[in-house]
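# the following block contains a protein sequence and its predicted model.
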Amino acid sequence: MPKRHPLDAVIVGAGVVGAACAYYAGRSGLGVAVVDRGPVACGTTGAGEGHLLVSDKEPGPELDLALLSTRLWRDLAHVLPPETEYERRGGLVVAPDEAALAALRAFAARQREAGVDAREVTPDRMYDLEPYLAPDLAGAVHYPQDAQVDPVRAAAQLLRAARHFGAEIRLGEEAREVLLGPDGRVRGVRTAQGDLLAPAVVNAAGIRGGEVAELAGATLPVRPGHGFLLVTEPLPRVVRQRVYGADREGGSAAIEATASGQILIGAARGRAGGERPLSAEGLHRLSGRAAALFPFLAGVRTIRTYRGSWPCLPDRLPAIGPDPRVPGLLHACGHQDAGIGLAPGTGLLIASALRGQRPALDLRPFRPDRFARVDAEGLPASVS
């Protein structure tokens, strides 16, 4: 029988990251409870597009986490019900000219050294993959590892699977206090419904991650990042995968189709991160960039626009693992707009940390206490 008590950890947050932490912790035999003041995926996860991407990531710790998560998502697709809508669509990054193509080739070569499947595509083959692309583009790189899920359903199914392993799922129950013992160690959390005692608390609260850290007497400089999305009228399936331009520094558009035929147009993730607040000028600029890749979009009607937010840390890496300032406190937040894709790897790393096992990745780049200095403008800065 799966064990339910005593609890080994309380996970704060029922988004996809918290759900993945609960799943991998429960699967490893730990007793956990998940608490959230709202329903499943009521925060960033619920507004996400469900991208599972390696194509947009520089070689380094985040890409390593993305590659681990890509493998885990593929395994989860065989375990979770089909309602998660896992689909390995692939991604196509397009270069408008030879200069952009040279930069894209160099970027893809570095990614391949890190383990990414990045395949250069000649112009003739490019139009086989996406027939409605603009003419006279210089070339592209295809990323077959890029995939997608329904984020809300994925979070719900991970929690359902975690419950099978004995996890308690307590929705509508806000963590109001992190309980500490006389020695400063975590003892659990307090909610309006009572105390949940456990020797570990996992902060998977997304944009509220800084607030939850403060409940335990720690600091984590989580700030909201913003982006916006255009949704078109339904069309025949004319875009086959996620497509965006190689000019990421300049803010290329990212285009993909939904199962219903609507086209989603968002800003491709720039290396500088983030996106400007929603404005008429920004929407016009974004739609123009999309039409430069797919000219037919110039005549398509936009029926909805919305803005999303996600949790960011100053160096744009998440905080994952134990917080040495508060024994028993672990963090799993600050994933920017990539939390859905990075959730399984994060969950696996947290489960290993809870069990005192060697993690699948080096946790040092993600250490929660790395923001020890304050720069001249009063903003947290990473320690070297």
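Cool, got the structure. Numbers count the residues shown, from 1 in each chain.

# please make it C-alpha for all contacts and neighbour counts, starting now.
Fine.

# helix or strand: which one has the residue of the chain most remote from its centre?
Each residue of the chain has a distance to the centre, and by C-alpha atoms, centre = their mean the biggest one is for P182: 36.2 Å. Secondary structure assignment for P182, by DSSP states H and E: no helix or strand.

# any idea how far it is from D195?
Distance of P182 to D195, computed by C-alpha to C-alpha, to the nearest Å: 17 Å.

# check A218 too.
20 Å.

# got it, and A372?
In this view, A372 and D195 are 32 Å apart by C-alpha to C-alpha.

# one more: G225?
Taking C-alpha to C-alpha, one finds G225 at 33 Å from D195.

# also this one, for the comparison:
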Amino acid sequence: MEKIIHRDIVVIGGGIIGAAIAYYCSKAGLDITVIEKGELASGTSSRCDGNILAIDKNPGFDSQMSLKSQQLIHELTNELEIPFEYRNPGSILVCETDEEMEAANKWVQQQIEAGLDFRTLDREDLKNETKYFADDLLGGLECKTDATVNPYMLTFSLFYSAQKLGAKIHTKTEVTHLQKENNGQFKIETTNGVFTANKVINAAGIWAPFIGEMVNVKIPITPRKGHIIVASRQNPVGLRKIQEFGYLLSKFGGERQVDETTKKYGVALVFEPTASQNFLIGSSRQFNGYDTKVDWDVVRCMARRAVRFFPKIADMTVIRTYTGLRPWTEDHFPIVSHVDEVPNFYVAAGHEGDGISLAAITGKVIQEMLTDEETSIPIEPLRYDRFKERVIQ
């Protein structure tokens, strides 16, 4: 007879979100088991940059959620045993046009009113930031609380501490079947044995809809492809994260004054220096299903966009390029929620490009939901059933 292993709480997904849930839940004394179909951090969490940002979040709930996650990450630098290349230099957005400067001034005002540490930057500020900027940039804005981490290392560090606190982790264990039994428990069939559990948390990122389907739960997450270029930092181009103001428009679907190719691929400048003295160049946004092949037309477009803001980096060496798939939802908020139709089934997915940014607050909130505590942030905007309430015209 097949051996069945019973666990209290099973988390499906071994990326940054699963890691944060495992850490905060095991720290609270919960019996947590993580099931991952590949290796830890082998999906989106290893194919991204490592930013903990508030600068690109809408003022209000969105930026407050990010600020809370930043505070938790800062605390983790003291709590976790394995360092994860945490730096807290702030970040900036730069503007090309008078219209963008006007919008940036409004953005800063709204963020200050929401209690965040923002300020506007003029031409002189940009010159002081780096001599590599193009001369015609008008200014921008700064968020002083923004931080950066190594996403791989943060994921491993969270899992390492979670295991020491009693969490159990099964890699190379793909969920093939999930069902709710008559006794209220879940039966989880995998490529590495059968589990039962009292509660299941779906933290499978872009694969979350497939897990949801197994228990007849439709999860509206779509993979959104993004490219990253890794370049060799022969000179100190910049010491912290730099994005163009147009990144906000590309992220939220606004109109931009750019050429058709840039618009088509959703390309906007993102520059991020790493602890290893290289730098990352992004970004692009495409709906291409689950395709992760590098598209060289997109890479060329990204390189052109980067050189527009940093003309002197044109001759710097590209080390490699890669793609990742962001778990996108139509309102750009993750789903961090129970599911009424399937009691004790939770979803923690759909963070788009903010999985690293929002991992800590997601893990904390799931732990608070499981232990019936008051949540650190309001969870109403993150409810699973919010999508059902919309009427499609």
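Yep, it's here. Keep in mind that what you see is a predicted model, and the values were worked out from it rather than measured.

# can you pull the TM-score for these?
After superposition, the two chains reach a TM-score of 0.89 (TM-score structural alignment, normalised by the length of the first structure), with 367 aligned residues with a C-alpha RMSD of 2.3 Å.

# circling back: of G225 and D195 of the first structure, which one has the most company?
Taking other C-alpha atoms under 10 Å, G225 of the first structure and D195 do not tie; G225 has more neighbours (19 against 16).

# check contacts around that one.
Listed by C-alpha atoms under 8 Å, 6 or more residues apart in numbering, the contact set of G225 of the first structure reads 274-275, 309-312, 336.

# now, among those residues, which is nearest to P359 of the first structure?
Lowest distance from P359 of the first structure to the contacts of G225 of the first structure (C-alpha to C-alpha) belongs to Q336, with 22.1 Å.

# look through the second structure and tell me its longest helix.
The single longest helix within the second structure, with elements called by DSSP state H, is helix 61-79.

# ok, average deviation of that helix from the first structure?
Its aligned residues in the first structure lie a mean 1.3 Å from helix 61-79 of the second structure after superposition (mean C-alpha distance after the TM-score superposition for the first structure).

# residues of that helix that come out buried?
63-70, 72-73, 76-77 (16 or more other C-alpha atoms under 10 Å).

# stretch 239-249 of the second structure too?
Buried residues in stretch 239-249 of the second structure, counted by 16+ other C-alpha under 10 Å: 239-248.

# now swap in stretch 28-36 of the first structure and tell me
By neighbour count with 16+ other C-alpha under 10 Å, stretch 28-36 of the first structure contains the buried residues 29-36.

# cool, and stretch 130-148 of the second structure?
Within stretch 130-148 of the second structure, the residues that qualify as buried are 132-134, 137-148, counting by 16+ other C-alpha under 10 Å.

# what's the answer for stretch 48-60 of the second structure, then?
48-57, 59.

# just those residues: which are in strands?
Per DSSP state E, strands hold the following members of those: 51-52.

# wait, which of the buried residues of stretch 48-60 of the second structure is closest to D340 of the second structure?
Using C-alpha to C-alpha, K57 is the member of these that lies nearest D340 of the second structure, at 28.8 Å.

# does that closest one touch S63 like I think?
Yes. Between K57 of the second structure and S63 there is a contact under C-alpha atoms under 8 Å: 5.0 Å.

# quick revisit: save the buried residues of helix 61-79 of the second structure as a markdown table, and put in distance to A359 of the second structure too.
Output for those, formatted as a markdown table (distance: C-alpha to C-alpha, whole Å):
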| residue | distance to A359 of the second structure |
| --- | --- |
| S63 | 14 |
| Q64 | 14 |
| M65 | 11 |
| S66 | 10 |
| L67 | 12 |
| K68 | 11 |
| S69 | 7 |
| Q70 | 10 |
| L72 | 10 |
| I73 | 9 |
| L76 | 12 |
| T77 | 14 |
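
# what residue of the first structure takes the place of D385 of the second structure?
Correspondence of D385 of the second structure to the first structure, assessed by TM-score structural alignment: D369.

# next, that match: secondary structure please.
For D369 of the first structure, the assignment made with DSSP: H, G, I helix; E, B strand; the rest coil gives coil.

# from V202 of the first structure, how far off is it?
Distance from D369 of the first structure to V202 of the first structure, by C-alpha to C-alpha: 15 Å.

# and the helices in the stretch 201-350 of the first structure?
For the stretch 201-350 of the first structure, the helices defined by DSSP state H, counting those that start in this stretch occupy 209-215, 280-293, 339-355.

# before we move on, the earlier item: got the buried residues of stretch 48-60 of the second structure as TSV, with distance to D315 of the second structure columns?
Output for the buried residues of stretch 48-60 of the second structure, formatted as TSV (distance: C-alpha to C-alpha, whole Å):
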residue	distance to D315 of the second structure
C48	24
D49	23
G50	25
N51	26
I52	30
L53	29
A54	32
I55	30
D56	29
K57	33
P59	38
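
# having no further points to raise, I will conclude here.
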